[in-house]
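1. prediction below, plus the sequence it came from.
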Amino acid sequence: MARAKGQASRLEEALRADGVRITRQRTALLKVLAESEDHPDANELHSRAREIDSTMSLATVYRTLAALEQQGLVHRHAFEGASARFEIADARHHDHLIDIEKGEIIEFRSAEIEKLQEEIADRYGYEIVSHRLELYCRPKKRPGG
């Protein structure tokens, strides 16, 4: 909970520094965003924020997310076949496994995959600046099931 509070404050400070007015609605949205452990889309964020502040508008959600994304504080993920989903930019890089049947998104880290990507880029004479790995999967069928 303390981590979420710190993240919400950091986002608020960044918006303020960018000249964005911090309203009750934005404070509610930043709280929801900071506490989200999943990858909500704008409608989900709007719905959750309305539980805190019933005056929350979807336009405020979109404008705030756009400002945070422009500053690199929020990542927009356009996973195949789904609306854009958002997460706070985490200092620790991670990749995503997407369950195409349930829509569940699982974050994972793999030192082996990171090392292999570096080796491949190096082999071709490149340095990785940024990357995303998204694995689209379905649960394995069990024998006899």
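-> Everything's here; your move. Numbers count the residues shown, from 1 in each chain.

2. CA atoms for contacts and neighbours, from now on please.
-> Fine.

3. contacts for the helix or strand residue 33 falls within?
-> Assigned by DSSP states H and E, residue 33 falls within helix 24-35. The contact list for helix 24-35, computed with C-alpha atoms under 8 Å, 6 or more residues apart in numbering, reads 1, 4-5, 7-8, 11-12, 45-46, 48-49, 52-53, 55-56, 60-61, 64, 87-88.

4. sort out for me which of those are in strands.
-> Using DSSP state E, 87-88 are the members of those that sit in strands.

5. what is the longest helix along the chain packed up against?
-> If you go by DSSP state H, the chain has its longest helix at helix 2-17. Packing contacts for helix 2-17, counted by 3 or more C-alpha pairs under 8 Å, 6 or more residues apart in numbering; DSSP states H and E, involve helix 24-35, helix 58-70.

6. how about a cut-off of 6 Å?
-> Where contact means 3 or more C-alpha pairs under 6 Å, 6 or more residues apart in numbering; DSSP states H and E, helix 2-17 is packed against helix 24-35.

7. now the helix it packs on: buried residues?
-> Buried residues in helix 24-35, defined by neighbour count with 16 or more other C-alpha atoms under 10 Å: 25-35.

8. identify each buried residue in the longest helix of the chain, please.
-> Neighbour counts over helix 2-17 (16+ other C-alpha under 10 Å) mark 4, 7-9, 11-12, 14-15 as buried.

9. ok, structure two:
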Amino acid sequence: MPDTILNRCKQNGLRMTGQRKVIAQILDSSKDHPDVEELFARASAQDPNMSLATVYRTVKTLEERGILAKVEFGDGRARYEAAGRAHHDHLIDVDTGKIIEFVDPEIEALQEKIAAKLGYRLTGHRMELFGEKLDDKS
């Protein structure tokens, strides 16, 4: 059974209404980090009876069950991604809002080294980089 949000809901014993299935499927297929309003727009396009309150309740339930993780990138909007994914960092384009996920072994090693130098064993971290796209003409 693939590790999808929909399957994790079922494994957690959540009752999967038609609207919850729509929301879970949208989250599974999202290549970005949608906020509740974006989820609502996508879900209501598939199910015109979808309410914003249903999306809020579903996201809250999925977050409480450890299925979704809330991520905040300083723009005042709580965004969501599947919880428990392999570690990754984020680069946020400040002009477009595009979020790029990446992993860099050199950065990971440097963070471990810095923690050790300061007398710590790193148990986790979160990193968001903010940047502007370089002009291709330079």
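-> Great, that's in hand. Not measured: the values here are computed from a predicted model.

10. could you export the buried residues of helix 24-35 of structure 1 as TSV, including distance to residue 73 of structure 1?
-> Formatted as TSV, those follow (distance: C-alpha to C-alpha, whole Å):
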residue	distance to residue 73 of structure 1
25	18
26	15
27	16
28	17
29	14
30	11
31	14
32	15
33	11
34	11
35	15
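
11. show the contacting residues for the residue sitting nearest the centre point of structure 2.
-> Taking C-alpha atoms, centre = their mean, the centroid of structure 2 lies closest to residue 81, which sits 2.1 Å from it. By C-alpha atoms under 6 Å, 6 or more residues apart in numbering, the contact set of residue 81 of structure 2 is 33, 68-69.

12. again, only using 10 Å
-> 5, 27-28, 30-35, 63, 67-71 (C-alpha atoms under 10 Å, 6 or more residues apart in numbering).

13. quick one: it and residue 120 of structure 2, what's the gap?
-> 29 Å (C-alpha to C-alpha, to the nearest Å).

14. also residue 52 of structure 2?
-> 44 Å.

15. kindly report the same for residue 67 of structure 2.
-> 30 Å.

16. more neighbours: these two, which one.
-> Using other C-alpha atoms under 10 Å, the more surrounded residue of residue 67 of structure 2 and residue 120 is residue 67, with 19 against 11.

17. give the contact list for the residue mapped onto residue 110 of structure 2 from structure 1.
-> Applying TM-score structural alignment, one finds that residue 110 of structure 2 aligns to residue 116 in structure 1. Going by C-alpha under 10 Å, 6+ apart, residue 116 of structure 1 touches residue 122.

18. mean distance between the host helix or strand of residue 116 of structure 1 and structure 2 after superposition?
-> With secondary structure defined by DSSP H and E, residue 116 of structure 1 is part of helix 111-123. Mean deviation of helix 111-123 of structure 1 relative to structure 2 after superposition (mean C-alpha distance after the TM-score superposition for structure 1): 1.0 Å.

19. separation between residue 63 of structure 1 and residue 126 of structure 1?
-> Taken as C-alpha to C-alpha, the span from residue 63 of structure 1 to residue 126 of structure 1 is 36 Å.

20. go on, residue 109 of structure 1?
-> 22 Å.

21. helix/strand/coil for the equivalent of residue 135 of structure 1 over in structure 2?
-> Counting by TM-score structural alignment, residue 135 of structure 1 lines up with residue 129 in structure 2. With DSSP: H, G, I helix; E, B strand; the rest coil as the basis, the three-state label of residue 129 of structure 2 is strand.

22. burial of residue 129 of structure 2, as a residue count?
-> Residues near residue 129 of structure 2, counting by other C-alpha under 10 Å, number 13.

23. contact partners for it?
-> Shown in contact with residue 129 of structure 2 (C-alpha under 10 Å, 6+ apart): 73, 89-94, 99-100.

24. filter those to the buried ones?
-> Counted by 16+ other C-alpha under 10 Å, these give 73, 89-92, 99-100 as buried.
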